[in-house]
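**Q** Below are the sequence and a predicted model for it; my questions follow.
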Amino acid sequence: MAVASNCQKSSLVKVHDLQPLSEDQSFEFFKKKTFRYDLDGCCPNELIDISIEIAKKCRGLPLAIVAIGGLLSTKERKLHEWQRFCDNMTLELKKDSHLTGINKILAFSYDDLPFHLKSCLLYFGMYPEDYKVESKRLIRQWIAEGFVKEERLYTLEEVAEGYLTELIHRSLVQVSSVRFDGKTKSCCVHDLTREMILEKCEDLSFCKHISGDDPSSLSGIIRRLTITTDSNDFTKCIENSHVRSPFFFANVWQFFIEDFMRKIVTKCRRLKVLEFEAFSKDKLSNFLNENLGSLIHLKYLTFSKKKRLE
C-alpha cells in the first residue's frame, strides 16, 4: 500500500486496494489449481461440497488456495480422505512440503516488521483459531502490555490504531467488520498466518496454550497463557510460573472461578492483563471488590458473557 501510494504521480491515478477473493472466485480458482492436470479444472460431483468447504477455509487468500490446491492435486480423489484433510487442515498443513515457500514468505513479512509491530502481531497467537477480536479490545490489551509507544499530540489509542492499520496494510491482519466511521471494528488473522505466529510464539516463548493436553509440560518462565481447557489441573503450574497475562476461554470456569481467583490474588501479584471469555462477573462482584486491589500491576480486566468464536 505504501509503495503504491508513493508511485502516484497525480490525484487522478487510482490505487487499487486488492481485496480477498469471493467464495465463488475462491472455488473457481481452487478447481483450476486442484484438478488442472487430470480433469481440466473440473471438480468431480462427489467432491464438490467438500471442495467448497475447503475453499472457504482459505478465506479468499490466493496464496493459500495455490498451496492447498497443489497439495490436494497429489491426493486420491476419495471423499473420506478429503474430509479428513478438511477436518484436520491445520495439522495437515504443518507437515506438508508444499507450504515451505509460503512459510518463508510469511516469515519474511514478519521479519520486515519493526520491533513494536512484531509483538502486536504475535499477540494474535493468544486467541483461538478463527477468532474475531474487537479492535478496541485488542488495542487496550496492547497498551496494557506496554507495546504502544507514546507519540506527541496523539493518545495511546490513536497510536495503537495506527499499528493495527499498518498490520492490515501489510496483509498480515484481515478486517472482519467495519464501524460506521470506516474504522476496523473487528479483525483476525488467516490460518496460515496464525501458524507462522504460533511457531514464532513458541521459538520466542511469547505465549503458551493449554487445551486438552497435559499441563504438567509447562516449565520455565511463562509470561502469557491461553487456557481453553475445562479442567483446573493446571492451576498449580500457574502458581509456580511467572504469568502476567492469562486468557480464559472455557465456560466451566464458573464452577471453580472463586477458588482460582483466590490463588491469583495471592500467587500471581504481577498480573497486567486478565481476560475471561463467556463469563459473567456477577457471581464474583463481591469477591473482586474485596480482593482485586491487591493486583496493583493490573491494567486490563475483562469478563465477557458473549462468545466471539465463529
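**A** Alright, I've got the coordinates.

**Q** rest of the way, CA atoms for contacts and neighbours
**A** Fine.

**Q** and Gly70, helix, strand or coil?
**A** helix (DSSP: H, G, I helix; E, B strand; the rest coil).

**Q** let's bring in a second model and compare:
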Amino acid sequence: MQLLSEAESWKLFCRTAIPNNVIDNRPPELKVFGEKMVKKCAGLPLAIAVLGGLLSSKKQLPTVWEQVLNKLQVPFSEGNGVDAILSLSFIDLPHNLKSCFLYLGLFPEDWVIPKRELLLLWITEGFIPQQDEQRMEDTAEDYLNELINRNLIQVVAVSINERSKKCRVHDLVRDLCIKKAKKQKLFEIQNNIVHVPSSCSSHPSTKCRRQGIHFGSGGKFDLEMVEFSNSIAKLENLRSLYLEAYPPGMPSFVMNSWLHLSKLQIKGRIPQLPHARQFPPSLTQLTLEETELDYDPMAILEKLQKLLTLRLRKDSYLGEEMQVSAHGFPRLKVIQLFGLNRTRRLNIEKGGMSKLTQLQVFESVLDINGLSKLLLLQKVDVITTSLDHHP
C-alpha cells in the first residue's frame, strides 16, 4: 500500500470529510482537530478516507470532531489506528445499515459485486423494510450509497448516468465485517474446508445464522487439488455458498443436508446438475455461470419448489432451446438470462413461471414464447440484445 504525503493526506481528508471541500470558512478549531487526526493516520489512504467518511456524516462542529479525536487517541498510541477508525465507523452506522454492511463479508476477498445482485440479496435477507418491490430497491440503493459515501464500499464501475454499477470492499474492511459478524452470530467464514473447526461442523450448539466457505485465495480453487471433505455436510447452519465449480463426486446427501441453505452460486464447468431432490430444500436463489451444460437445465430447475430467483449467466447453458413446462417454477419471481450466446428460444407453457414478476435478458438473443401468459410480470429488462416474443 503506497503511503500519501502530508499534503496528499490533507487533500484526501478535506475531500472526504468536508462538504464542498472547503475548510477555510469553518471554525479554526476544526482544522486543528482535523490535522491532528490526519497526522495520526500516517498517510494510510484507507484510514483517511474512512475517517473522512465518518466525519462527513456528522455536524461540522469542533466539539464533535474533538470527540472523535479523543476516541481514537488510545488506539492510535497502541498502533491500532486503522482498526479503531473502521470499528468507530461501524459503531456510528445507523442500526438498519449494520446488517447490510456486515453482509459484505460473505463475499470472497477482492470480489467484484454487481450492485443489483447485492441489493436483491439485502432484500431477500430481510435487511430492507417491507414496502412494495420498487420502493424496497430504492431504499436498498440508498443504503448502498450511504456506505459508499462513508467510504466503506469502493465503487469499481459506474453506469452511463454515473450511478454505481459494481463495487467491492477493501480487505481490511472485509476483515472487520467477518469479525463483527461472527461476534454477533450473523455468519462465520471458514477459509478452507480442511480447516473447518469441529465447533462449526458438529456441535449442535453452534448458533451462526450464516456460514460461508471460500476455497483458496480470491474465492478460487483447483478441484484437482482440493479433496472435498464430507465434513461440509455437517455445516447445518450453512445459508450461503459460492463454489467455483461443483466438486466432482460429491455425494448427493451433502447438498440436501444443508437444510437452511438459501443461496447457491456455482461457477465453472460441471458434468451435470444434481437431481432436483438433491438440491438444498430451502434454496431460494440459484446462480449458474460458465457451467457449460449441454442439456436443458430447466427440466431440473423448474422442480425447485421454493426457488425465487434464478440467474443463468455466461455460458451456463450451451444448447439452443429451453423449455418450461406447465406448473414449472411455482414460486419463481425473478429470472436473469445473461450471456447465453448459443441459446435462441425459451418456450414457456401456460401455467409455467406463474409468479414471475421480473425478466432480465442481458447480452442474449432470445425468442420467448409464452410471455403474454405471465400475468404477474411487471418488469422486463433487455440490454444490448433484441428480444422477440410471441403470445
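**A** Yep, it's here. Keep in mind that what you see is a predicted model, and the values were worked out from it rather than measured.

**Q** Setting the sequence-adjacent residues aside, check what's closest to whatever residue of structure 2 lines up with Lys149 of structure 1.
**A** Counting by TM-score structural alignment, Lys149 of structure 1 lines up with Pro129 in structure 2. Distance criterion Cα to Cα, 6 or more residues apart in numbering; nearest residue to Pro129 of structure 2, sequence neighbours excluded, is Met136 at 7.0 Å.

**Q** mind listing the strands for the stretch 201-310 of structure 1?
**A** 208-210, 224-227, 245-248, 273-276, 300-303 (DSSP state E, counting those that start in this stretch).

**Q** Read off where the second one ends up in structure 2.
**A** Residues 210-213 of structure 2 are where strand 224-227 of structure 1 aligns, taking TM-score structural alignment as the criterion.

**Q** now do stretch 100-120 of structure 1
**A** Under TM-score structural alignment, the match for stretch 100-120 of structure 1 in structure 2 covers residues 80-100.

**Q** Determine how far that stretch lies from the middle of the whole chain.
**A** 18 Å (Cα atoms, centre = their mean, to the nearest Å).

**Q** Mind listing what's buried along it?
**A** Going by neighbour count (16 or more other Cα atoms under 10 Å), the buried part of stretch 80-100 of structure 2 is 81-86, 88-90, 93, 97-100.

**Q** hang on, the earlier thing: correct me, but the match of Lys149 of structure 1 touches Asp138?
**A** No. Counting by Cα atoms under 8 Å, Pro129 of structure 2 sits too far from Asp138 to count as a contact (11.1 Å).

**Q** Check the mean deviation of the helix or strand hosting the residue nearest to Pro129 of structure 2 from structure 1.
**A** Element membership of Met136 of structure 2, judged by DSSP states H and E, is helix 133-149. Following superposition, helix 133-149 of structure 2 is found to deviate from structure 1 by 1.8 Å on average (mean Cα distance after the TM-score superposition for structure 1).

**Q** can you list the residues that contact that helix?
**A** By Cα atoms under 8 Å, 6 or more residues apart in numbering, the residues outside helix 133-149 of structure 2 that reach it are 53, 97, 100-101, 119-120, 122-123, 128-130, 153-155.

**Q** So which of those sit within strands?
**A** 154-155 (DSSP state E).

**Q** Next up, the contacts around Leu12 of structure 2.
**A** Leu12 of structure 2 is in contact with 45, 48-49, counting by Cα under 8 Å, 6+ apart.

**Q** and if you look at Ile221 of structure 1?
**A** Neighbours of Ile221 of structure 1 in contact, by Cα under 8 Å, 6+ apart: 241-243.

**Q** try 7 Å
**A** Ile221 of structure 1 is in contact with 241-242, counting by Cα atoms under 7 Å, 6 or more residues apart in numbering.

**Q** measure it to Glu239 of structure 1 for me?
**A** Note on Ile221 of structure 1: its distance to Glu239 of structure 1, by Cα to Cα, to the nearest Å, is 11 Å.

**Q** quick revisit: would you turn the contacts of helix 133-149 of structure 2 into CSV with distance to Leu144 of structure 2?
**A** Listed next are those as CSV, based on distance: Cα to Cα, whole Å:
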residue, distance to Leu144 of structure 2
Gly53, 14
Leu97, 9
Cys100, 8
Phe101, 9
Leu119, 8
Leu120, 12
Trp122, 10
Ile123, 12
Ile128, 11
Pro129, 14
Gln130, 17
Ile153, 8
Gln154, 10
Val155, 10
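
**Q** filter the contacts of helix 133-149 of structure 2 to the buried ones?
**A** Neighbour counting with 16+ other Cα under 10 Å marks 53, 97, 100-101, 119-120, 122-123, 128, 153-155 as buried within these.

**Q** Out of these, which sit inside helices?
**A** Taking DSSP state H, the ones among these that sit in helices are 53, 97, 100-101, 119-120, 122-123.

**Q** Kindly indicate which of those lies nearest His195 of structure 2.
**A** Lowest distance from His195 of structure 2 to these (Cα to Cα) belongs to Phe101, with 26.1 Å.

**Q** residue ranges for the strands of the stretch 1-150 of structure 2, please.
**A** Counting by DSSP E, counting those that start in this stretch, the strands of the stretch 1-150 of structure 2 are 113-114.

**Q** what ranges do the helices span in it?
**A** 6-17, 28-40, 45-56, 62-77, 81-92, 95-103, 115-125, 133-149 (DSSP state H, counting those that start in this stretch).

**Q** So which of the ones you listed is nearest Asp296 of structure 2?
**A** helix 115-125 (24.3 Å).

**Q** With structure 1 overlaid, how far apart is that closest one on average?
**A** Average distance, helix 115-125 of structure 2 versus aligned residues of structure 1 after superposition (mean Cα distance after the TM-score superposition for structure 1): 1.1 Å.

**Q** So what angle separates the directions of that helix and helix 95-103?
**A** Orientation check (axes from the mean of the first three to the mean of the last three Cα atoms, to 10 degrees): helix 115-125 of structure 2 against helix 95-103 gives 120 degrees.

**Q** Pull the distance from helix 115-125 of structure 2 to the chain's centre.
**A** Centroid separation for helix 115-125 of structure 2 versus its chain: 7 Å, with Cα atoms, centre = their mean.

**Q** Show me what that helix is packed up against.
**A** helix 133-149, strand 164-168 (3 or more Cα pairs under 7 Å, 6 or more residues apart in numbering; DSSP states H and E).

**Q** residues in structure 1 aligned with the shortest one?
**A** Put plainly, it is strand 164-168 of structure 2. Strand 164-168 of structure 2 maps onto residues 184-188 of structure 1, going by TM-score structural alignment.

**Q** chain center to the matching stretch, what's the gap?
**A** Its chain's average C-alpha position is 11 Å from that of stretch 184-188 of structure 1, according to Cα atoms, centre = their mean.
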